[in-house]
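[1] Below are the sequence and a predicted model for it; my questions follow.
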Amino acid sequence: MSAEFIAVLAVIAAAMVFDYTNGFHDAANAIATSVSTRALTPRAALLMAAAGNFIGAHFGTEVAKTVGDGLVTLPTGIASLGVVFAGVVGAIVWNLVTWYFGLPSSSSHALFGGLVGATLFAAGGTVEWGTITTKVLIPMVLSPVVGLTLGFLVMLAILWGFRRGNPGRLNRGFRHAQTVSAAAMSIGHGMQDAAKTMGIIVLALYTGGYQDSPTEIPTWVYYTSATVLALGTYAGGWRIIRTLGRKIIDLGPPEGFAAETVASSVLYFNALVLGAPISTTHTITSAIMGVGATKRISAVRWNVAGNIVIAWIITFPAAAGIACLTYFLVRPLFS
């Protein structure tokens, strides 16, 4: 086997590890609200989330193209594969750190930060700051604002529209509705997060000289990325599920339905219309905060929310720093 082939395999293996950690790290995005409101049992919710992630991956082509051919430009060759490998390792390490502390940080931004951090020190590598700004940094700021605002407005509409309803009957109805909204959230997560792994694999294949186009996605890449993400999701990330489902606010079925509906709508719009790789974590967490604020501002545990926001802010530079260190360690192996 050639050195380039081994290097490509190493990057693909690292991408699969990232995909798996993304699954158990971000499982909470799809199911925390449904589990906390008892709309679904934990295992049923995880199984549904895994299936939704697998399905959604096949609709994330535009997001995958953005990751594979929009964020960084690298010359073909084994040295560039070391850059991609280091970037993915940076994201994996940060995922594990935030999972350990139960912080719902963004796996997406960890991956982007890792790629940018490693590329900055690579000979011939270029960070596409225009794309980073328009499709990563601006959405990173706007998606939580949109999620917070829409969560607040949608929950207000539900409170007004069902103000004369029987509470017990309404809770039962919204528990059933949450099955649909959680499924939509799972598919949206697959559109976004499996697609990012697909983009990394395509970038590795192109950089290693195994395909001519940086945007063509082989069929096996769809199925492999989707399957590994689904397996990771089914493994579950219970630390983060507890944070999202219980520690930010006390969710009821109407609140859970509103948050999931808002978050999945934002994910679909960005994936299908804009091709923007946004964070599912930021979107659902901010939607939960917006929904909770309709009760009263103090209903949201802002100290917990503050810790989450701090994790959001430092994710990009932290993953970039880890990727830089990794790159200097592995560079002799990719030469």
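    Everything's here; your move.

[2] CA atoms for contacts and neighbours, from now on please.
    Will do.

[3] Regarding the residue of the chain most remote from its centre, what is its secondary structure?
    The outermost residue of the chain, judged against the average C-alpha position, is R164 (37.9 Å), by CA atoms, centre = their mean. Of the three states, R164 takes coil under DSSP: H, G, I helix; E, B strand; the rest coil.

[4] this is the comparison structure:
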Amino acid sequence: MTETILLVVVVVTALGFDFTNGFHDTGNAMATSIATGALGPRTAVLLSACLNLVGAFLSLSVAATIAHGVVDQSVVTLPMVFAGLTGGIVWNLTTWYLGIPSSSSHALIGGLVGAALAAVGLSGVEWQGLVSSVVIPAVLAPVFAALVASVGTWLVYRTTRTVPEKSRTREFRWGQIGSASLVSLAHGTNDAQKTMGVILLALIAHGTLSEGADVPLWVVFACALAMALGTWIGGWRVIRTLGKGIVDIEPPQGMAAETSSAAVILLSSQLGYPLSTTHVASGSVLGSGLGRGTQVRWSVARRMATAWVVTLPAAGLVGAATFAVQHVVGGGLGDVVVLALLVAAAAGFWYAARRTPVGHHNVNDPWEADQASAPATA
């Protein structure tokens, strides 16, 4: 496989990741609005897709962080980028199939880091940038979002305690349309940028662009469109978990959670942090339950937190293993083998998902069984 053909394969694979990011993370923006009845499922997903497209053009700070602050540009090669993308996509598909709201962002970053470690060792990773821009925000962002949503939910119920419940529900459903739209816009400003950064790395590795170059306009448009299409397909498995699995959400809670998520994501995008929008949205939903004093399904929350912790290393292992396969097989044949394995994995997950539709209870699925049987505990 020539360098130019491999570049095309890497760009298409990156856009494929962006597509999986779109359907994996739709729940971040729209799960609570669908759960409370503020928006119908198809309307919510269409609105989210359009606003993700718009948001992708509003900022490039996160793309610059991915391109310059995670791996050393001087050692990046196209096979390394391809291996990293494979790690991110495989983990995205795994957690999507299980309905776990894990981080697409951390899957991508983990895959890149794993591939860099396998290729050149510890020197291939920008450790300071990884810790300051990825690890620390990953820990602090969901906690901060939960606190903001908790206080916001408490204030909402406190200030509207004399309003009849029927009127309050109706008005806050209208408010949720605005807050959910803001989350979708914020999601586009952060998540689409990560794939832009990866494609920029690939273009630099190929020699098409020089180190320190800006993201070309065609890359911005392609990534925005891929994420919007993925959002339109819809991540119904993740929506079910995030919208109903952690707490039973009412419209005032939903609006508080969405507003909290949007504020944290937009701030992070402005600062250039490649934040996990999934972590933020999940923290906000959890905080809205605590702020209302309602019951929280901690068993589901713990399973989600476990997925958060293992995402970076798990995707990293897949990225490293992919690069090892490329190296062992050697040359263009190694790239072809990896591409074939990736296509087979994607087809397998898609086929398995169609055989177990979302909403269908499967007693053999421990994730669904845990959600169905776990008692809600305060």
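    Happy to help now that I have it. A quick note: this is a predicted structure, and the numbers were derived from the prediction, not measured.

[5] Could I get the TM-score for this pair?
    The TM-score (TM-score structural alignment, normalised by the length of the first structure) is 0.96; 330 aligned residues with a CA RMSD of 1.4 Å.

[6] Relative to the whole chain's centre, how far out is the longest helix along the first structure?
    Taking DSSP state H as the criterion, the first structure has its longest helix at helix 3-36. On the basis of CA atoms, centre = their mean, to the nearest Å, helix 3-36 of the first structure sits 10 Å off its chain's mean C-alpha point.

[7] now swap in stretch 78-91 of the first structure and tell me
    Put simply, stretch 78-91 of the first structure sits 19 Å off its chain's centre (CA atoms, centre = their mean).

[8] could you pull out the strands for the stretch 51-200 of the first structure?
    Assigned by DSSP state E, counting those that start in this stretch, the stretch 51-200 of the first structure shows strands spanning 72-73, 126-127.

[9] other SSEs contacting the last one?
    Packed against strand 126-127 of the first structure, as judged by 3 or more CA pairs under 8 Å, 6 or more residues apart in numbering; DSSP states H and E, are the following elements: strand 72-73, helix 107-120.

[10] In the second structure, what stretch matches that strand?
    Counting by TM-score structural alignment, strand 126-127 of the first structure falls onto residues 124-125 of the second structure.

[11] Please apply the same query to stretch 159-167 of the first structure.
    Aligned by TM-score structural alignment, stretch 159-167 of the first structure falls on residues 157-165 of the second structure.

[12] before we move on, what about stretch 254-270 of the first structure?
    Under TM-score structural alignment, the match for stretch 254-270 of the first structure is residues 252-268.

[13] With stretch 216-234 of the first structure instead?
    The aligned range for stretch 216-234 of the first structure is 214-232, by TM-score structural alignment.

[14] got the buried residues for the matching stretch?
    Under the neighbour-count criterion of 16 or more other CA atoms under 10 Å, stretch 214-232 of the second structure has 215, 219-232 buried.

[15] Same check on stretch 300-312 of the second structure?
    Under 16+ other CA under 10 Å, the buried positions of stretch 300-312 of the second structure are V300, A301, M304, A305, A307, W308, T311, L312.

[16] Same check on stretch 175-195 of the first structure?
    175-179, 181-195.

[17] Please apply the same query to stretch 199-208 of the second structure.
    Those would be I199, L200, L201, A202, L203, I204, A205, H206, for stretch 199-208 of the second structure by 16+ other CA under 10 Å.

[18] what comes into contact with that stretch?
    3-4, 7, 10-11, 14, 67, 73, 76-78, 81, 209-211, 214-215, 219 (CA atoms under 8 Å, 6 or more residues apart in numbering).

[19] Selection in PyMOL covering whichever of those are buried, please.
    Buried residues within the contacts of stretch 199-208 of the second structure, by 16+ other CA under 10 Å, are selected in PyMOL with:
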select buried, resi 7+10+11+14+67+73+76+77+78+81+209+211+215+219
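
[20] so the aligned partner of L325 of the first structure in the second structure is in which element?
    By TM-score structural alignment, L325 of the first structure lines up with A321 in the second structure. Using DSSP states H and E, A321 of the second structure maps to helix 298-329.

[21] So which other helices or strands are in contact with that helix?
    helix 78-98, helix 104-120, helix 331-355, helix 366-373.

[22] Mean deviation, the first one versus the first structure?
    With the two structures superposed, helix 78-98 of the second structure lies on average 0.5 Å from its match in the first structure, counting by mean CA distance after the TM-score superposition for the first structure.

[23] Kindly name the residues of the first structure that line up with that helix.
    The aligned range for helix 78-98 of the second structure in the first structure is 81-101, by TM-score structural alignment.

[24] residues contacting V11 of the first structure?
    Contacts of V11 of the first structure were listed using CA under 8 Å, 6+ apart, and they are L81, G82, V84, F85, V88, I201, A204.

[25] from the residues you listed, which two are the most distant?
    Using CA to CA, the contacts of V11 of the first structure span at most 13.2 Å, a distance reached by G82 and I201.

[26] tell me, how many neighbours does T160 of the second structure end up with?
    T160 of the second structure has 12 neighbours, counted by other CA atoms under 10 Å.

[27] so how far is W154 of the second structure from it?
    With distances taken as CA to CA, to the nearest Å, T160 of the second structure is found 10 Å from W154 of the second structure.

[28] Can you tell me how far L112 of the second structure is from L312 of the second structure?
    L112 of the second structure is 10 Å from L312 of the second structure, by CA to CA.

[29] scratch that, W218 of the second structure
    29 Å.

[30] cool, S373 of the second structure as well?
    S373 of the second structure is 29 Å from L312 of the second structure, by CA to CA.

[31] Run through the residues that contact the residue farthest from the centre of the first structure.
    Counting by CA under 8 Å, 6+ apart, R164 of the first structure has no contacts.

[32] what's the nearest residue to G77 of the first structure if we skip its chain neighbours?
    Closest residue to G77 of the first structure apart from its sequence neighbours, by CA to CA, 6 or more residues apart in numbering: G208 at 5.4 Å.

[33] At the geometric centre of the second structure, which residue do we find?
    Central residue of the second structure (CA atoms, centre = their mean): S104, at 3.4 Å.

[34] which residues does that residue contact?
    Contacts of S104 of the second structure (CA under 8 Å, 6+ apart): N21, H24, D25, G88, N92, S276, T278.

[35] change it to 6 Å
    Contacts for S104 of the second structure (CA atoms under 6 Å, 6 or more residues apart in numbering) come out as N21.

[36] so which of the helices and strands packed on helix 298-329 of the second structure gets nearest Q295 of the second structure?
    The nearest among these, by CA to CA, is helix 366-373 at 14.1 Å.
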